[in-house]
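A.B. asks: Okay, predicted coordinates and the sequence, questions at the end:
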Amino acid sequence: MATKEVTVESEDTGVEVRIIGDPVGKGLFATRDFKSGEVIFEERPLVSCQFLWNAAYGYLACDFCMRPLETAEENACRLTQNPQLTLPYPECCDTKKDAVVECPYCDASYCSRDCRESAWNQYHETLCLRSFMPDPSHPLVMLQEAWKQMHYPPETACIMLLARIIATVRQAADKEGATALFMQFCHRTVNEEEEIAHKLLGAEFHDQLEALRVMMEKGLGAPEVQHWLTPEGFRSLVALVGTNGQGIGTSPLSRWVRNCDALEISAAEREKLDQIVDDMYVQLEKEAGGFLNNEASGLYPLQSSCNHSCDPNAMPTFPYNNFHLVMTAVKDISAGDEICVSYLDECNLSRSRHSRITILRENYLFTCRCTKCEEQTGDPDVTSEEEMDEDEEEEDE
């Protein structure tokens, strides 16, 4: 793609955002070499929010940074539905229960006083319901319940992420500057915005969007955010979050397993521990399936500038078990190379070119032309037997 303009980050971060392509889009490019396994950049989100159903089902996470609030053993007992389960090596659990604090006015919980203060100063003062028994007719309570009825698991977005964006601007000393931070994310045409809303909400998305907008306006309306509370502005905000939101996953159990892997123990102890972990994951798969993590989404300026490739050279990770994103090279990257990630999970990434392009078109509204897809241009536009079975099932519904 032809480069039209280059925007260099304010610091020497080793990357720069460039305006590229036609129509205009963004891309992130390396300004120095990175070796496979090397950290490319780290960043915190401008805003993030746990999925509502995820929280409702008992996945306990800091309401600001998504750090788990359960111990590994508590997490394992809940997910396996076995209250008698005990885990060895409790010192391998990272959760600091004695540091957990709550908002004094509502039921929001935080992993530390610092997170509680950060949330309050950024958006929570505006969003706090100021009651231990929130009024079910309060617009923000109704907003959350309405979203849950419109958007069932598996979740890909959260209406309260929009609310936190609006509240962040309302609380900001520099409201224009705060608005500009969110306006830097890519925007879509009206038709594309409607496609995204349809994907998130289903066939009745026009009526559902309007219902959500009215509740949001009643709960958070103010002159400085009115441009997001018109029908057109609200649809654009939904589309912005729908296409730029980065999934966040945290887990006390996975951290415990990782820390156990680093233990220096005897071969016999290692064999016993491995058996405990294997048995636990069998039970987890039976009871919880793939829903093991505290799940959320956030808006990350640098990460959102990374385009997709079916043969990515970078991958976002969350090694701190909170919302802090670390972009890591999965291949050697040379100065001048575009930094690309996969928008598809590992399973879908291994599917045929036809299937990958179909999924990306349906979910992200573009046709992939990465090197892998270009090399497979001659492949027949057919899916695997498993994928064809899925297509037949959808046609029968």
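C.D. replies: Arrived safely, thanks for sending.
A.B. asks: make it CA atoms for all contacts and neighbour counts henceforth
C.D. replies: Will do.
A.B. asks: Tell me the helix or strand right after the longest helix anywhere in the chain.
C.D. replies: Assignment by DSSP state H gives helix 267-288 as the longest helix of the chain. Where DSSP states H and E defines the elements, the next helix or strand beyond helix 267-288 is strand 294-299.
A.B. asks: now that following strand, how far from the centre of its chain.
C.D. replies: Relative to its chain's centre, strand 294-299 lies at 4 Å (Cα atoms, centre = their mean, to the nearest Å).
A.B. asks: which other residues reach that strand?
C.D. replies: By Cα atoms under 8 Å, 6 or more residues apart in numbering, the surrounding residues in contact with strand 294-299 are 45-51, 54-55, 59-61, 66, 68, 156-158, 161, 241, 244-251, 323.
A.B. asks: same deal with stretch 332-342?
C.D. replies: Residues from elsewhere that reach stretch 332-342, judged by Cα under 8 Å, 6+ apart: 27-36, 306-316, 349.
A.B. asks: try this one side by side with the last:
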Amino acid sequence: MNIERDVEVRLSHISKGKGLFAKRKINKGSVIFEEDPLVSCQFSWNEAYKYRACNHCLRPLETAQENVIRLTGHNVDLPYPECCTTNKSNIVSCEMCGVEYCSVECLTAAFNIYHKTLCLQTKDRNLTHPLEQVNEAWKQVHYPPETSSIMLIVRLLARIIQSSNQDTAIEETLQFCHRTVNEDAELAHNLLGEKFASQISLLHSLVVAAMPHDCIQQFLTPAGFQSLLALIGTNGQGVGTSAISQWVNKTSDLTLSDEEREALDSFIDNLYEEMDKHSGTFLNNEGVALYSLQSACNHSCVPNAEPTFVHNNHKLSLVAVKDIEEGEEIFTSYLDECMLERSRHSRRKELMKNYLFVCKCLKCEEQTEQPDVTSEEDEDMSE
């Protein structure tokens, strides 16, 4: 797909900064573009809880059967095994550190982009290695549900170090950073929460110790490090992959009798109930990624596009959820569906806390007469 033919980045009257605009009419349901990230990584706790994913693209490394057994806590005989999309014969490991990849292609890409710098050089991984200390420190200040990972910063810096054109790699990183020092500091603290804001200096010192390279010194100052925390906090896009969801999707293509389809649907409903009982809502391999083009999308409480991951890896597909006219700005939502249903004041409060802007989308402007109270306060007053 020719990205430049379909969309363009230019000044937005909504944000007074950059925005993404359609260069042709885009129909509802169409894929606007697809994009691989600059870098991505699995959430630290997600990995610690044995959610096996490719160390580069986050594709599941479990079969659907293995996935179900772990998520339900007991053995389940999964029918139609041919619908499983995991090919375990393709899984390979780094010979030096042992991390796993879904394919030789991912291992090679990771090594060439950032892993050569980050490889622990030993399969005997332990907490004395500087990078493991960084990861463990992060886990102690950023508990599930996770929203980002310090290792995304580490990979971003390693990408610069390994780049054949470091100036270009630095420019690609700086495209995300357009706030003031004070704003960066506030966003960095919001990412960790008030309770752990004091730990920023610890994380900074650990990253400096783990990444002693002259070419990235501008990012290793206290202000530079805060800008990177703000970067991942405001531009990081969540990624989710799942072996069992892919199996479910594939079963929908099966040619079955009405009786067989009814039995399968009942089986799947019961399966998700069992997984929910044992694992709660944490069913997917989850991580975070940085996308150059997708990051240009501004927020709207009535978005006309949404990011999806139809390839079951970190490749992002931006899909139109409404018809988009030529010249129209493309918006996604920075809030989840539940938050989008809350009051204007609640939505604006959440956006200001995490992104430092006052939303002026169509929905917010139409709700100017709403009282400036949160949804909880509004409910209390109505009782």
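C.D. replies: Arrived safely. What you see is a predicted model; the values in this text were computed from it and never measured.
A.B. asks: Need the TM-score between these chains.
C.D. replies: After superposition, the two chains reach a TM-score of 0.95 (TM-score structural alignment, normalised by the length of the second structure), with 379 aligned residues with a Cα RMSD of 1.7 Å.
A.B. asks: Would you show me how to pick out the buried ones of the contacts of stretch 332-342 of the first structure in ChimeraX?
C.D. replies: Of the contacts of stretch 332-342 of the first structure, the buried ones go into a single ChimeraX selection, burial set by 16 or more other Cα atoms under 10 Å:
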select :27,28,29,30,31,33,34,306,307,308,309,310,312,313,314,315,316,349
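A.B. asks: In strands only, show me the contacts of stretch 332-342 of the first structure.
C.D. replies: Gly27, Leu28, Phe29, Ala30, Asn307, His308, Ala314, Met315, Pro316 (DSSP state E).
A.B. asks: now for the second one: what does it line up with in the second structure?
C.D. replies: Using TM-score structural alignment as the criterion, Leu28 of the first structure maps onto Leu20 of the second structure.
A.B. asks: Please apply the same query to Lys148 of the first structure.
C.D. replies: Applying TM-score structural alignment, one finds that Lys148 of the first structure aligns to Lys139 in the second structure.
A.B. asks: you'd agree that match is up against Glu47?
C.D. replies: No: using Cα atoms under 8 Å, Lys139 of the second structure makes no contact with Glu47, being 11.0 Å away.
A.B. asks: and the aligned partner of Glu369 of the second structure in the first structure, what is it in contact with?
C.D. replies: Using TM-score structural alignment as the criterion, Glu369 of the second structure maps onto Gly378 of the first structure. Counting by Cα under 8 Å, 6+ apart, Gly378 of the first structure makes contact with nothing.
A.B. asks: Assign Gly378 of the first structure to helix, strand or coil.
C.D. replies: Here Gly378 of the first structure takes the coil state, with states given by DSSP: H, G, I helix; E, B strand; the rest coil.
A.B. asks: What are the boundaries of the helices in the stretch 51-200 of the second structure?
C.D. replies: In the stretch 51-200 of the second structure, the helices defined using DSSP state H, counting those that start in this stretch lie at 64-72, 104-110, 116-118, 130-139, 150-162, 166-174, 181-192, 200-210.
A.B. asks: Output those helices in CSV; the columns should cover distance to Glu365 of the second structure and mean neighbour count.
C.D. replies: Output for those, formatted as CSV (distance: least, Cα to Cα, whole Å; neighbours: other Cα atoms under 10 Å):
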stretch, distance to Glu365 of the second structure, mean neighbour count
helix 64-72, 43, 19
helix 104-110, 45, 17
helix 116-118, 47, 17
helix 130-139, 39, 19
helix 150-162, 35, 22
helix 166-174, 32, 15
helix 181-192, 25, 20
helix 200-210, 37, 17
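A.B. asks: Would you mind finding the match for Cys106 of the second structure in the first structure?
C.D. replies: Using TM-score structural alignment, Cys106 of the second structure sits opposite Cys115 in the first structure.
A.B. asks: Please name the residues that touch its match.
C.D. replies: Cys62, Phe64, Cys65.
A.B. asks: Kindly report the same for Gly240 of the second structure.
C.D. replies: By Cα under 8 Å, 6+ apart, the residues touching Gly240 of the second structure are Leu58, Asn284, Asn285, Glu286, Gly287, Phe309, Asn312, Asn313.
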